[in-house]
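> based on what follows, work out the 3D shape:
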Amino acid sequence: MVKTYLTFLLVLSFTFGFAQEPIITSVGFNGAKRIKTTFVEKLVRTKIGSVLDSVQLNEDVIRLKRLPPVSHAYFQTFKLVTGDYDVVFTIEENFTLIPFANLFSSSNDDFAFRVGLQEFNTFGKNITLGGFYQFDVFHSYGLNLRAPYLFSNRLGLSLSYNDFTTQEPVFFNDTSADYKYRNNGFQIMGLYELDFKNRIELGFSLFTEDYKYLSGATQPDIPQSLNVDKHLFKFIYSHEDIEYHYQYLNGFRSTLNFQYVGSTDENLPDFFIGFNDFVFYKRVGKKGNWANRLRAGLASNMETPFAPFSVDNNLNIRGVGNTIDRGTAAIVLNTEYRHTLVDKDWFVLQSNLFIDGGSWRNPGGDFSDFWDEGNIRIYPGVGLRFIHKRIFNAIFRIDYGHGITKNPSRGIVFGIGQYF
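You can find the predicted model right below:
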């Protein structure tokens, strides 16, 4: 009996010994120069003393690749004689102090531009700090700070101040007028990472909108001057499951943006606005990337010339023109095929074939407006991307779009970064 019992204990001890999972004895980081090692140690979920987990290691690599200071990352494991493991993450860094300049035409075809400077890795802790100056008939400027991991590896903060002044078309009764529009205010947002794929942002903004009539049609019930104090509450929910490999993306992202805007003037009444961007990327062979974005948006359906959704070159339909119409609901689909023509150590040249299409609900209208021939716009086109692989978001794009629906236009659109 005693012999049987001892045999059972011996077998049990061997079973537990062989079933014991390997433990991580050290976690190291190679290639971290400008980004602080203490920051990435806090960010990754692979820790000393935890069980070796390939799923967690892959998630940590993707988490590192999402950071603006990181162009590429991978991990290696080294087995010790004890059966445990050392883990080493290797990071290829981006250059993150980025000046930028955009050239474009304004609503009356005058020369316009925006210049600025942003540091995406302030203090080596993935903090974005930047500002811009814009001339578009009038002068504008803004400052922003975004620190998604300021307080922990989940909790952060963003702050911004903007003073925009532009010439904006306002549409009513099949005609339009130009107004000098100024938006001046600040915003604060709390940022929280729920888990690897999901994060939320919650905050508010206080701002003033000022409209002054410049030229065009007039109407007795359309004010020629407005100065309105407003407040805004914003909620953003983002789900991301995308794999990054330099200029190639593969996966899905959904971003919901919901806002309530309160006003002190009945001419610009309170309203709700919400929209969701569904983005899908698919690798095609070794050099191709298929990219898609569907935006569905809905706002309070007020009959106002100051409707929140706009039809614009730089936002949704390439080639259509700058703010050519407005609406209280929108459905827009952008699809494009990106093909790498040249891929060197630091430089990439991509070609681009795209189709942008969408429709809008007229202010005070109904959902049948989506099928109105005058509201549907479809613009196919071609473009090029010039990409620097070692500088974050250093993508210069140029696209040419040509309309094929009613009252078509055509135009060239320049920009920094991929269109979506």
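> please make it C-alpha for all contacts and neighbour counts, starting now.
Will do.
> who's in contact with the residue lying closest to Asp345 once chain neighbours are set aside?
Excluding the flanking residues, the one nearest Asp345 by Cα to Cα, 6 or more residues apart in numbering is Lys389, at 7.6 Å. Each residue near Lys389 by Cα atoms under 8 Å, 6 or more residues apart in numbering is listed here: Ser71, Asn94, Tyr246, Gln247, Asp345, Trp346, Phe347, Val348.
> secondary structure element holding the first one?
Ser71 belongs to strand 70-79 when assigned by DSSP states H and E.
> next, the buried residues of that strand.
Val70, Ser71, His72, Ala73, Tyr74, Phe75, Thr77 (16 or more other Cα atoms under 10 Å).
> for stretch 203-220, same thing?
Gly203, Phe204, Ser205, Leu206, Phe207, Thr208, Glu209, Asp210, Tyr211, Lys212, Tyr213, Leu214.
> contacts for it?
175-190, 224-235.
> can you tell me which residues contact Pro22?
Val51, Leu52, Gly83, Asp84, Tyr85.
> how about 10 Å then?
Contact analysis of Pro22 by Cα atoms under 10 Å, 6 or more residues apart in numbering lists Gly49, Ser50, Val51, Leu52, Asp53, Lys79, Leu80, Thr82, Gly83, Asp84, Tyr85.
> next up, for comparison:
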Amino acid sequence: MKNILFLFVILSCVTVWAQEVTELEYQNNKKTRAGFIKKITQSRIGQVLDSTKLEEDIIQLKRLPGIAHAYYQVVPKKDGNYKIVYGFEENFTIIPSANVYTTNDDEFAYRLGLYEFNGLGRNLIFGGYYQKDIYNSFGVNFRAPFLFGKKTGLSLNYQNLTTEEPVFLDSGTADYKYNNTSYEILGLYQFNYKHRVEAGVNYFTETYTYKNGAVSPEVPQFLEVDKFLYKLIYEYNNVEPYYYFVEGFKSTLNFQYVTSRNEALPEFLIGFNDFIYYKRVGEKGNWANRLRLGVATNNESPFAPFAVDNNLNIRGVGNTIDRGTAAIVLNTEYRYTLFEKDWFVLQGNAFIDGGSWRNPGGDFSDFGDDQNLRIYPGLGVRFIHKRIFNTVFRIDYGYGITRDATNGFVIGIGQYF
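Below you'll find the predicted structure:
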């Protein structure tokens, strides 16, 4: 009996020993380099076959801008070991970007850009944008999440942003020409495929120049301040994409500390968290939700950090129509595939955007004030190319149903959230 037990243990060990990965193969990765894929995935030659790691690899690969879809196969070999085959459908990744928005006040603004999302076949992201929102603006961005290895990367950003901003005074509203020139560097670290952090510093100069409207002796008509912004971002991502469908939960915490030497633009802390939940509904439906909770130092300043804006949170509301020192915003929408053939998808969209803000220097009861509450239901369409990264051309029309509401179109590339 002892001999039989001993033989069983030996055979079990031999079996486990034999279940090794002895070959890796990558198929149809025409642009994405095999060396890069090997660097960010977990399977290695000589390791025991682990299906859990393979599933995690596939989720991470499908999140890459250069990959439309990924899968794996485990192929048994004659010697009892295994070959792992990673298969890919790649995206075209040199992509223009566009955002256009209007309101019934005949306001019109747009942003155009061009980005490469899989530079050198190593997931390097580089590009820039031009914006026309009364004034000209531009920015340049570089992002390399795996620049220094499997977990560590770098992000560099420059922007020269000029807009016309409303400043809300006790005596009325003033219009200021606002400029923000900034230089940012962030370190990127990924603990695993679900958890990552970004941390760094942004040096910027803010300039406010009075144009017209109300005036106040307490608010200068020209203001220029150099600032430092220290930033920390933590993201938990358990979202799994399947082409243009997404399912799962994601939470992103953004914490910032902004220094200042000017009392009109005092230093402040700001933190906000985006909770995003996606749910597949049948074969053609996708329910998407985003809840943003944000709070900042409650300075009684007309230059409060949280803005109510078309392109940020409420579709149809207009361009920076209000500001606050805390915010609650909920976006919910149902996306339904109306037509799909090969690479093309036509998707319909019904949404409700709603939110409220705390007034600068106010208290949390401001959230219940009907002057701060905004609710905008609306409809939209999506034109989607399944083989080009983020090529979702969207048109949304939001119609306000709360006090002093507006309505208007928001047009852009990429899903709203």
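> quick one: which of the buried residues of stretch 203-220 of structure 1 is nearest Val279 of structure 1?
Nearest to Val279 of structure 1, judged by Cα to Cα, of these is Gly203 at 24.1 Å.
> in three-state terms, label the closest one for me.
Under DSSP: H, G, I helix; E, B strand; the rest coil, the three-state class of Gly203 of structure 1 is strand.
> can you check Thr7 of structure 1 too?
Thr7 of structure 1 ends up helix, using three-state DSSP.
> how close does it sit to Phe14 of structure 1?
For Thr7 of structure 1, the distance to Phe14 of structure 1 (Cα to Cα, to the nearest Å) stands at 11 Å.
> the buried residues of stretch 203-220 of structure 1: which two are farthest apart?
Pairwise over the buried residues of stretch 203-220 of structure 1, using Cα to Cα, the maximum falls at Gly203 and Leu214, 34.1 Å.
> and the residue mapped onto Val55 of structure 1 from structure 2, how many residues sit next to it?
Alignment note (TM-score structural alignment): Val55 of structure 1 maps to Thr52 of structure 2. The local packing of Thr52 of structure 2 (other Cα atoms under 10 Å) involves 8 other residues.
> possible to save the buried residues of stretch 203-220 of structure 1 as TSV with secondary structure and distance to Asp277 of structure 1?
Formatted as TSV, the buried residues of stretch 203-220 of structure 1 follow (DSSP: H, G, I helix; E, B strand; the rest coil; distance: Cα to Cα, whole Å):
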residue	secondary structure	distance to Asp277 of structure 1
Gly203	strand	20
Phe204	strand	21
Ser205	strand	22
Leu206	strand	25
Phe207	strand	25
Thr208	strand	27
Glu209	strand	26
Asp210	strand	29
Tyr211	strand	29
Lys212	strand	33
Tyr213	strand	34
Leu214	strand	34
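> give the contact list for Thr103 of structure 2.
Thr103 of structure 2 neighbours (Cα under 10 Å, 6+ apart): 109, 310, 315-319, 397-399, 406-410.
> most surrounded residue in those?
Of these, with other Cα under 10 Å as the count, Arg315 tops at 34 neighbours.
> my guess is that residue contacts Gly355, does it?
No - between Arg315 of structure 2 and Gly355 there is no contact under Cα atoms under 10 Å: 11.1 Å.
> between the two, what contacts are shared?
With Cα under 10 Å, 6+ apart, Arg315 of structure 2 and Gly355 have common neighbours Val308, Asn331, Ile375, Tyr376.
> quick one: which of those is nearest to Thr15 of structure 2?
Asn331 (52.9 Å).
> quick one: map the closest one onto structure 1.
In structure 1, Asn331 of structure 2 lands on Asn334 (TM-score structural alignment).
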